[in-house]
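> Sharing a model that was predicted from the sequence below.
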Amino acid sequence: MNKFLSLLLGITLLPLLGNAQDRITGKGFATRSAVIAQNGMACTSQPLATQVALDILKKGGNAIDAAIAANATLGLMEPTGNGIGGDLFAIIWDAKTQQLYGLNASGRSPKELTLSYFKEKGMDKIPALGPLPVSVPGCVDGWFEMHNKFGKLKMKEVLSPAINYAREGFPVTELIAFYLQGSSRYLNKYPNFKETYMPNGKALEEGDIFTNPDLANTLEQIAKGGRDAFYKGDIAHTIADFIKLQGGFLSYEDLANHKSEWVTPVSVNYRGYDVWELPPNGQGIAALQMLNILEQYDLKSMGFGSAEYIHTLTEAKKVAYEDRAKYYADPAFNELPVEKLISKAYATERKSLINPDRASRRLEAGKLKDGDTIYMTVADKEGNMVSLIQSNYRGMGSGMVPTGLGFMLQDRGELFTFEEVHFNVYEPNKRPFHTIIPAFVTKNGKPFMSFGVMGGDMQPQGHVQILVNMIDFGMGLQEAGDAPRIRHTGSSEPTGEVMVDGGELHLESGIGYDTIRALMRKGHKVTFKVGGYGGYQAIMYDAEKGVYHGASESRKDGQAAGY
């Protein structure tokens, strides 16, 4: 590619020659082998959290105990993506009953905050920061729902590692230091942010030892007093009083009335594999809609990284995301046509919208009669598997750090729309549209893989790419995550935005120039973007050999480990 074309495209392309490591096995883009173990496996985005999960397993805890322990640790160590101020979703394979369970632990909007309040203030959307986008944090209740149903160890023991790390400190990792420094530039104006996340008045750097004694105290209260210590005790009063002082509406009553919901996961069969997601208010079924469309194509013959494959994948995403923009919302407020949306017949109808030679610029949702984040996964020797995702949204969240508690509240309320006829319109005591989604795969009724790809609207796209990489292109578990990814942005959104120009197609540097040129000729606006392609963790179970395979995201600080 000559210098003029490089400047015109605004990208720097690297030749697709493999990695500098020159590995003697596996795909050229693979960073490392998958981890293989018999007795247990944990895959998280922070090596110390992975070790916490393994320690819990070795003490006699099960995968559910280990997942809660690791999540609590991640909330301390990766405050840029998650914490007890956010929400949680999980899919759990229970070895005893041999079935899947889904948990929606997302919180609701304040009961006393109405749509008219925003309109009277002249707002055209819910702000990203401050007290107004704060919804009830569902994470802690989610932990106790999981633990009450499946846990083995006492919660004091489960939360002990996170409490110890919060009190004694831990070294900040490279990626989290980068995110903390970026967040500090715009969040340091909010009360208690500097005191909690900027010790000595400056942003944390890689290797700095970070302690959070306030969070240690909060977790100790939760370990001792259970979920009610968070939702009905002093912690709840502190949160409510702080938000009121900041001009917000989240109240003690909102917290005290919160409850999670056990839901039935939904699935489609993709080339012999049953892929499971949670129903809305999350976006998981977008992945199922995309898979139903893609199953109608011979992707294997197209070849990984080809223009034909990337075009087909991108157009399937655009089609599915139009339905996502219109129909995905809190099912307690609407009759959602989930069964129709994920049906094979509907996918056949929607496939007709895809032109194999031209990128679409504008699409419509189907006409139906019926109305940053962390991902982690753990498996144990009994065969229990947990697929868990947890987030504050928009990185660290709202900027609201209640005094003396050591964590930031989420800003998920930003994901409502003000369009009064929309399924996802803002209403009091309603769960907003959610981006975070765990996934699970079974084959012949048995567990095959627990996995997820964190990262906003990248998540359904990431789920699909991982599965296609493995099922259609024959990649291994780690290879499927290391493979160059694509991300399409600019689709219509549940917050009211409408795609009118086809959006943008972002490609990682491993995609060759010939492919990029062919995609541009089909009408795609191709850009090179650093980051934003998600964070992957996965555990695959080989039933024949009785071993787990673990993989972790090479783009982050993560680790897969087993024993």
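Structure received.
> use CA for all of it now, contacts and neighbours both
OK.
> ok, and for stretch 279-298, which residues are buried?
For stretch 279-298, the neighbour count (16 or more other C-alpha atoms under 10 Å) marks 279-295 as buried.
> Mind checking which of those land in helices?
I285, A286, A287, L288, Q289, M290, L291, N292, I293, L294 (DSSP state H).
> Any idea how many residues pack against T80?
29 (other C-alpha atoms under 10 Å).
> roughly how far apart are it and E206?
T80 sits 14 Å away from E206, going by C-alpha to C-alpha, to the nearest Å.
> Same check on L245?
34 Å.
> ok, these two, which is more surrounded?
E206 (14 against 11).
> Enumerate the positions of the helix ranked longest in the chain that are buried.
Ordering each helix of the chain by length in residues (DSSP H) puts helix 307-327 first. Judged by neighbour count using 16+ other C-alpha under 10 Å, the buried positions of helix 307-327 are 307-327.
> sec struct for L409, please.
Using DSSP: H, G, I helix; E, B strand; the rest coil, the structure places L409 in coil.
> Report the spatially nearest residue to it, omitting neighbours in sequence.
Of all residues not flanking L409 in the chain, G85 sits nearest, at 4.1 Å (C-alpha to C-alpha, 6 or more residues apart in numbering).
> Would you quantify the distance from that neighbour to Q461?
From G85 to Q461 the distance is 26 Å (C-alpha to C-alpha).
> Compare these two and say which is more crowded by neighbours.
Set side by side, G85 and Q461 give different neighbour counts by other C-alpha under 10 Å, the larger being at G85 (29 against 26).
> in a helix, that's where that one is, yeah?
No. If the criterion is three-state DSSP, then G85 is coil and not within a helix.
> residues touching it, list them.
P137, G138, C139, N392, F407, M408, L409, Q410 (C-alpha atoms under 8 Å, 6 or more residues apart in numbering).
> which one of those sits closest to A439?
C139 (17.9 Å; C-alpha to C-alpha).
> Can you report how many residues lie near that closest one?
C139: 29 neighbours (other C-alpha under 10 Å).
> can you pull the contacts of it?
Neighbours of C139 in contact, by C-alpha under 8 Å, 6+ apart: G83, I84, G85, G86, D87, L88, A105, S106, Q390.
> now the contacts of G85 as CSV including distance to F193?
Listed next are the contacts of G85 as CSV, based on distance: C-alpha to C-alpha, whole Å:
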residue, distance to F193
P137, 18
G138, 21
C139, 21
N392, 15
F407, 9
M408, 8
L409, 11
Q410, 14
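> Please compare the first structure with the one that follows:
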Amino acid sequence: MRNFHLPGRSEVLATEGMCATSHPLAAQAALDILKSGGNAMDAAISGAVLLGICEPQMTGLGGDCFVLYNRPGETKIRALNGSGRAPAAADAQELRDAGLTSVPIGSPHAITVPGAVDAFCHLSETEGRLELGAILQPAIHYAERGVPVAPRVAFDWIPGAEALQGAARNHYLIHGRVPSVGQMFRAPRQAEVLHRIARQGRDAFYTGEVAEDMVASLNAMGGCHTVEDFAATRCMETEPVSGEYKGLELLEHPPNGQGATAILMLNILSHFDIAAMDPLGSERVHIEAEAAKLAYDARNRFIADPDHTARMEHFLAPETAARLAALIDPKRAMPAAAPLTEAVHKDTVYITVVDRDRMAVSLIYSIYHSFGSGIASEKFGILLQNRGAGFTLEPGHPNELAGGKRPMHTIIPGFLRENGRISMPFGVMGGAYQPNGHARFLTNLADAGMGLQAAIDAPRAFADGGMLKVEQGYSDKVRQQLADLGHRVEVPPAPIGGAQAIRIRDNGTLEGASDPRKDGCALGY
């Protein structure tokens, strides 16, 4: 139980349904969908699409999604890959011949075809109860009427606006300026697109005028995208990957998502007595940072488009983790491994919903960097993701850029089962941090014995790009101890990531928690 003398928030408890996400308007919209007869999938899609209006720097119709979910009465977790592909004409050699060593993040070369809209329409049809129009109505309403800009959104908008170029500046600035807290942001042209999707389904986005607007805008900037690339976009049903940590079964979305990295990291950490360490001490941060360096280096070598990924059994094998754990020196930091995928971001939204039938949805949705590529379609203002920056240009690498391939993705929804029982959909936003965030969240629960909200609130650290980023919640003494171990320590200007979770207790009660690093909340009824 938390100390009620100190600032903080309690877990939210409810019985009929719950949503936890990073913006309160989206959480409320999801609950309204549940109360109107929709199920958890209807509510999650409705809230997610609205998040693209509430947090446009984080996500939108031009992005991708991954989803984990169960059907009512089932303990089987299903996975849906809603990530798009590179245009058919994409060619890594062309970029190498131009002298490039990575895919430029603000160029058409980085833009993969958006996959989320197709995924949402598919899930609505196969898993939902309500008509698509009812699901999209909250987003249409707020796109037309406007959303008051929330504090964390305004904070992120300032540096993110530097990426906006061309038409995107007209659609995502107000009179040429970044909006301030409380100022109204409207997206009337996106509302028009949502109206069309509500009436005609996914074809309204991937064919016809909307798709032609995206293709023409990209081609005008040197892109090689075609209307055929957009029309061919299809989501893919797949199977989760899983691992065990101290009685918790962690289920992750398979490649091209990086979820397996969280399982490998936990497998490495299982070789150390994390429970005996000070939860806020330097020893734990050091071991976790070293495990992250090793797990992320493996990620960069192996994870790619599922059609090009092999050796996942080796990646998740206990023997692999044991050999990696043996490389960790408890008294000295190792040099950071050189990443093969250089592009790192921290801009994503996550939503989880559980309904009265205990269908649970874990959904993550992103345009990659802040405001994605910074390129928006001219007429409708669809901000296009730069997921292609997740490719490498290294010849022969499984994640090498090529036409029709999906890039390695950082976004990962999470799910826990205990003794075969579905116990928790959860997610940790924060770009590359996400596998580390999943591992930290689980060790907070299993090793430190923290409550759900405390496990989310606790300070974070992340070994990233040769630096050890340590949040302000750690003491100066801890930071000095980490520096003495050889880490290059810095306090990041923004907090690391954001998390949401809903625990389904043994008695059926729902318990929700939401990260104070974001504007959102958990709501139930």
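It's in. Here the structure is a predicted model, which is why all the values come from computation and not from measurement.
> Compare the contacts of C139 of structure 1 with structure 2 and list the overlap.
Of the contacts of C139 of structure 1, the ones still in contact in structure 2 (both residues aligned by TM-score structural alignment, their matches' C-alpha atoms under 8 Å) are I84, G85, G86, D87, L88, A105, S106, Q390.
> Spatially nearest residue to the equivalent of the third one over in structure 2 (excluding sequence neighbours)?
The alignment partner of G86 of structure 1 in structure 2, by TM-score structural alignment, is G63. With C-alpha to C-alpha, 6+ apart as the criterion, G63 of structure 2 has its nearest non-adjacent residue at 4.4 Å, and that residue is I367.
> For M376 of structure 1, identify the helix or strand it belongs to.
strand 374-380 (DSSP states H and E).
> For the helix or strand following that strand, which outside residues touch it?
Using DSSP H and E, the helix or strand that follows strand 374-380 of structure 1 in sequence is strand 385-391. Outside strand 385-391 of structure 1, the residues within contact range by C-alpha under 8 Å, 6+ apart are 63-64, 67, 71, 81-83, 86-94, 139, 372-379, 410, 436-440, 450-452, 454.
> Write a PyMOL command that selects only the buried members of those residues.
Here is the PyMOL command that picks out the buried ones among the contacts of strand 385-391 of structure 1, judged by 16+ other C-alpha under 10 Å:
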select buried, resi 63+64+67+71+81+82+83+86+87+88+89+90+91+92+93+94+139+372+373+374+375+376+377+378+379+410+436+437+438+439+440+450+451+452+454
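> which residues sit in contact with the equivalent of H311 of structure 1 over in structure 2?
Structural alignment (TM-score structural alignment) places H311 of structure 1 against H286 in structure 2. Going by C-alpha under 8 Å, 6+ apart, H286 of structure 2 touches P330, A333, L482.
> Relative to the whole chain's centre, how far out is stretch 265-278 of structure 2?
25 Å (C-alpha atoms, centre = their mean, to the nearest Å).
> show me the residues around F391 of structure 2 that make contact.
S102, V103, T341, N399, E400, L401, P407, M408.
> Excluding sequence neighbours, find me the nearest residue to the second one.
Closest residue to V103 of structure 2 in three dimensions, ignoring its sequence neighbours and counting by C-alpha to C-alpha, 6+ apart: A389, at 5.1 Å.
> The one you found maps to what in structure 1?
So A389 of structure 2 corresponds to E414, using TM-score structural alignment.
> what does L250 of structure 2 give?
L250 of structure 2 maps onto V275 in structure 1, by TM-score structural alignment.
> which residues touch the match of A389 of structure 2?
K125, I126, P127, A128, P133.
> So what does the first one match up with in structure 2?
In other words, K125 of structure 1. Checking TM-score structural alignment: K125 of structure 1 goes with S102.
> That match contacts L393, doesn't it?
Yes. Shown here, S102 of structure 2 and L393 form a contact pair, counting by C-alpha atoms under 8 Å, at 5.8 Å.
> list the residues that contact both of these two?
Counting by C-alpha under 8 Å, 6+ apart, nothing touches both S102 of structure 2 and L393.
> Nearest spatial neighbour of I382 of structure 2, chain-adjacent residues omitted?
A376 (5.1 Å).
> Verify the stated contact: L130 of structure 2 with A40.
No. Checked against C-alpha under 8 Å, the pair L130 of structure 2 and A40 is beyond contact range at 10.8 Å.
> Please give me every residue in contact with the aligned partner of D323 of structure 1 in structure 2.
If you follow D323 of structure 1 across to structure 2 using TM-score structural alignment, you land on A298. In this structure, A298 of structure 2 makes contact with T261, F315, judged by C-alpha under 8 Å, 6+ apart.
> how about a cut-off of 6 Å?
With contact set as C-alpha atoms under 6 Å, 6 or more residues apart in numbering, A298 of structure 2 has no partners.
> Also K76 of structure 2?
Residues N70 are the ones in contact with K76 of structure 2 under the rule C-alpha under 6 Å, 6+ apart.
> Looking for the alignment partner of it in structure 1.
With TM-score structural alignment as the criterion, K76 of structure 2 matches Q99.
> A461 of structure 2 now?
Aligned partner of A461 of structure 2 by TM-score structural alignment: I486.
> Show me what counts as buried in stretch 233-242 of structure 2.
So, applying 16+ other C-alpha under 10 Å, buried residues of stretch 233-242 of structure 2: T233, R234, C235, E239, P240, V241, S242.
> show me the contacts for the third one.
Under the criterion of C-alpha under 6 Å, 6+ apart, the neighbours of C235 of structure 2 are N81, G82, A119.
> mind putting the residues you listed in a markdown table, neighbour count, secondary structure and distance to E490 of structure 2 included?
What follows is those, written out as a markdown table (neighbours: other C-alpha atoms under 10 Å; DSSP: H, G, I helix; E, B strand; the rest coil; distance: C-alpha to C-alpha, whole Å):
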| residue | neighbour count | secondary structure | distance to E490 of structure 2 |
| --- | --- | --- | --- |
| N81 | 24 | strand | 35 |
| G82 | 25 | strand | 35 |
| A119 | 27 | helix | 39 |
